[in-house]
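Colleague: What shape does this take:
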Amino acid sequence: MKKLSTTLLSATLACALSAPSFAADYTFKFQSSDPAGDKNFQVQKEWVNRVKEMTGGRVEIDLLPVGSIFKHTETLDGIKMGILDGQITATEFFSGKDPAFGLIGNTVGAWSNTSQLLQYINYGGGYELMNELYAPYGVKFIGGSTTGVESLVSRVPLNGVEDLKGLKLRAPEGLVQRVFAAAGAAPVNLPGSEVFTGLSKGVIDAADYTVFSTNQKAGMNDIAAHPVQPGFHSLPLIDISMNKKKWDKLPADLQTILTVSVRDFAQDMTTQLRIADQAAVKAAQADPNITIHDWSAEERKKFRAIARTQWEEFAKSSKNAQKVYDSITSYLEQNGLL
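Modeller: Have a look, this model is predicted:
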């Protein structure tokens, strides 16, 4: 009996060792523009896991945090070179390659909420335009998401456009700075890592940084106790895209699954961040030292009118930028948003 048991055990082990490992049919390496510790990256990892489940293990994506192989502004090159297979990134990071990416990636002042941007991308021509812009780089735009309309952190009360005049405001270079400058502010170049120190020491009066919940968690609202929420300016396009040749080799069913999964990712990302923002706003409202400023529809309209003048100027930077301008303004006008 003992000899038989040993024989059976040996046979079982032999079978286990010789059994084929069911590797994915398609494995891809993607790089994110977010660090591993950010909530954004956590939501992206959840998307990666869902893709594996939805495809029955046929597709596996290895998602790397920002800077793992390429700088956040260079992942497009990484895909073109074949070192990366895809990316989850803010489209505006590629404005140095073509101003069109900056304009569609963050049309400052255009969108009042996440649904407006996503409707444009999915149903208003944005999806087709992004694929046209990415074509020269051999990249397929699978779909878009966003985070949320970014809050503005401020040491001084901001109740409308008039209050922006002379404001020492940290803002990213490019279209964001141009719009705020046109509104009368004095934009300051300052890395994101120095925003907290800049505010605490009075080097800047306010900052275009990120969404309310992230600002609150970082203690920004404690040292700049006059946040503007909901925001009225930045709403970045977050895109998931990959090597076009590798996309074309995928069976139609997997292409469909990936496309639909990105729409779900957008819903997941915007919802989770909105929930986090709502909780953070409640916490801030309970703090007597923090005053939240919510701009009226009239003031938001004034800012958008100023922003539009800068969109027009930015559109002159390239033929593609003009295409983006025409597409977005046409959509906004048709939907009564201008």
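Colleague: rest of the way, CA atoms for contacts and neighbours
Modeller: OK.
Colleague: can you give me the strands for the stretch 51-200 of the chain?
Modeller: Using DSSP state E, counting those that start in this stretch, the strands of the stretch 51-200 of the chain run over residues 59-64, 86-90, 139-146, 152-154, 168-170, 186-188.
Colleague: Please give the structure of this sequence too, so both can be compared:
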Amino acid sequence: MSSNDKNNPSAPPAVSERRSFLKKAAIGATTAVVAAPFIGNAQAAKTTTWKVQSTWDAGTVGYTLFEEWSNNMKEASGGELAIKPFPAKSVAADNNALFDAVRNGVLQGMNPFTLYWSGKIPASVFLSSYPAGPDQPHQWDTMFYALGMLEKTRAIYEKFGLFYVGPIHHDANIIHSKQPVNSLDDLKGMKIRLPGGMVAEVFQQFGVSTVSLPGSDIFPALEKGTIDAADYVGPAVNWDLGFGQVTKHILFGPPGVMSVYQPVDLMDLTVNARAWKKLSPKMQKTVEDQVKTYSMHHYLTIQKRNIEALQKFKDSGSVVSRMTQADMEAFRRAAIPVWYKWAKKDAAATEIFKIHLDYMMNDIVGYVTPEDVKGHSL
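Modeller: Below you'll find the model as predicted:
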């Protein structure tokens, strides 16, 4: 640690220290969850155990919260169900392998970012945050739990041998860059890590070269300079991943908006359909209720950590810039045709997007007017 770091308690650890920390965290997390539990009585012997892998990296606040929730499931279920949590890449090496591992029963469940399945399930781009779409967590809860989106989602996943238990609120996503970005024009020519699908397509309209990378690969790509900037999640997890060591600029949306391209990034709990059907109806209801409770706890805890982490970024030299309202409107104009393109990919995507569009055009929300979508149809 340099003398400057010693004088700055908020400075991030050295790169080697960060790597050592994450490596030890991954080993510790995996070791902790694979140890066989001691069965002390007949009731415990009847416990069903699910292996569930998250896409959160070990050592991040996201994975710590998921691990705590998983470890509490046995008590919450009265001993009927236990969950062994695993961090990213510990059983399934990548997202495609994770999807297949749950379908095939190698894992009983997963805690992914729902958007990851846009290549397999086009409708999934509307099951999580998308460019210039609904930007408040309660709006997503309304669509899932009051406007029928949960039931339609489950019908889609059933075709893959999966059961979508429910959404888990995470955060808004932000961009960390090596150079200042003060407007959409500044993005032109930059190579940026972004999720694929709709998000990448909108940014490409502004001259961005997009790259898709898992969270754990972002730090080395920034460090080596193979990318100029990276979107990932919010300040709390991005601080844990060391982004402040390799970038000095953070891009937010206009005041009051952290992100215009993924303002309410959602995760979920999805399980193998056969494993789900083996649970009693009472236990199925318990798991659904636990996911709802966990979603709120997960979201609120990360919001608190975001406030703390953003100050650490600033103390270590990072500078926050914001898009203007004019940039936001330009981004929205670019996004709307892409909404319709993805909504037309299959019947399921059309159904899900119709829920969004009706909701956003309703005066209760008022995000979209007939003029905004003139010339577009489903």
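Colleague: What would you report as the TM-score here?
Modeller: After superposition, the two chains reach a TM-score (TM-score structural alignment, normalised by the length of the first structure) of 0.83; 321 aligned residues with a CA RMSD of 2.8 Å.
Colleague: most neighbours per residue, which of the strands of the stretch 51-200 of the first structure?
Modeller: strand 152-154 (a mean of 29; mean count of other CA atoms under 10 Å).
Colleague: Mean distance of that one to its aligned residues in the second structure, please.
Modeller: Overlaying the second structure shows strand 152-154 of the first structure at a mean distance of 1.3 Å from the equivalent residues (mean CA distance after the TM-score superposition for the first structure).
Colleague: Can you give me the stretch of the second structure that that strand aligns onto?
Modeller: The aligned range for strand 152-154 of the first structure in the second structure is 175-177, by TM-score structural alignment.
Colleague: contacts for that stretch?
Modeller: For stretch 175-177 of the second structure, contacts defined as CA atoms under 8 Å, 6 or more residues apart in numbering pick out 228-232, 243, 247-252.
Colleague: Nearest to the spatial middle of the second structure, which residue is it?
Modeller: Residue closest to the mean C-alpha point of the second structure, counted by CA atoms, centre = their mean, is residue 113 at 4.0 Å.
Colleague: Quick check: the nearest residue to it once chain neighbours are set aside vs residue 124 of the second structure, distance?
Modeller: Using CA to CA, 6 or more residues apart in numbering and skipping the chain neighbours, the partner closest in space to residue 113 of the second structure is residue 267 (4.2 Å). Remark: distance between residue 267 of the second structure and residue 124 of the second structure (CA to CA, to the nearest Å) = 11 Å.
Colleague: Pull up the overlap in contacts between the two.
Modeller: Joint contacts of residue 267 of the second structure and residue 124 (CA under 8 Å, 6+ apart) are residue 114.
Colleague: Looking at the contacts of stretch 175-177 of the second structure, which is nearest residue 26 of the second structure?
Modeller: residue 243 (18.3 Å; CA to CA).
Colleague: Quick one: map the closest one onto the first structure.
Modeller: Using TM-score structural alignment, the partner of residue 243 of the second structure in the first structure is residue 220.
Colleague: Tell me the counterpart of residue 50 of the second structure in the first structure.
Modeller: By TM-score structural alignment, residue 50 of the second structure lines up with residue 28.
Colleague: which stretch of helix or strand covers that match?
Modeller: strand 26-32 (DSSP states H and E).
Colleague: and for that strand, what are the contacting residues?
Modeller: With CA under 8 Å, 6+ apart as the criterion, strand 26-32 of the first structure contacts 41, 58-66, 68-69, 72, 75, 84-89.
Colleague: How about it, which residues are buried there?
Modeller: Within strand 26-32 of the first structure, the residues scored as buried using 16 or more other CA atoms under 10 Å are 28-32.
Colleague: Then stretch 62-69 of the second structure?
Modeller: 62-67, 69.
Colleague: I'd like the distance between the residue nearest to the centre of the second structure and residue 62 of the second structure.
Modeller: Applying CA to CA, the value for residue 113 of the second structure to residue 62 of the second structure is 12 Å.
Colleague: can you map out the helices along the first structure?
Modeller: Ranges of helices within the first structure are 2-18, 39-54, 75-80, 99-105, 114-123, 126-134, 175-182, 195-200, 212-217, 220-223, 244-248, 252-285, 297-315, 319-334, based on DSSP state H.
Colleague: Quick one: closest of the ones you listed to residue 159 of the first structure.
Modeller: helix 297-315 (8.2 Å).
Colleague: Where in the first structure does stretch 281-288 of the second structure fall?
Modeller: Counting by TM-score structural alignment, stretch 281-288 of the second structure corresponds to 252-259 in the first structure.
Colleague: Tell me roughly how far the matching stretch lies from the second structure on average.
Modeller: Compared with the second structure, stretch 252-259 of the first structure is 1.8 Å away on average (mean CA distance after the TM-score superposition for the first structure).
Colleague: still on that earlier bit, okay if I get the strands of the stretch 51-200 of the first structure as JSON lines plus distance to residue 337 of the first structure?
Modeller: JSON lines is the format used below for these (distance: least, CA to CA, whole Å):
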{"stretch": "strand 59-64", "distance to residue 337 of the first structure": "36"}
{"stretch": "strand 86-90", "distance to residue 337 of the first structure": "23"}
{"stretch": "strand 139-146", "distance to residue 337 of the first structure": "19"}
{"stretch": "strand 152-154", "distance to residue 337 of the first structure": "22"}
{"stretch": "strand 168-170", "distance to residue 337 of the first structure": "27"}
{"stretch": "strand 186-188", "distance to residue 337 of the first structure": "27"}
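Colleague: Of all these, which one is nearest residue 216 of the first structure?
Modeller: strand 152-154 (9.5 Å).
Colleague: Now find how far off-centre the closest one is within its chain.
Modeller: 20 Å (CA atoms, centre = their mean, to the nearest Å).
Colleague: cool, stretch 307-319 of the second structure as well?
Modeller: Remark: stretch 307-319 of the second structure is offset 22 Å from the chain centroid, using CA atoms, centre = their mean.
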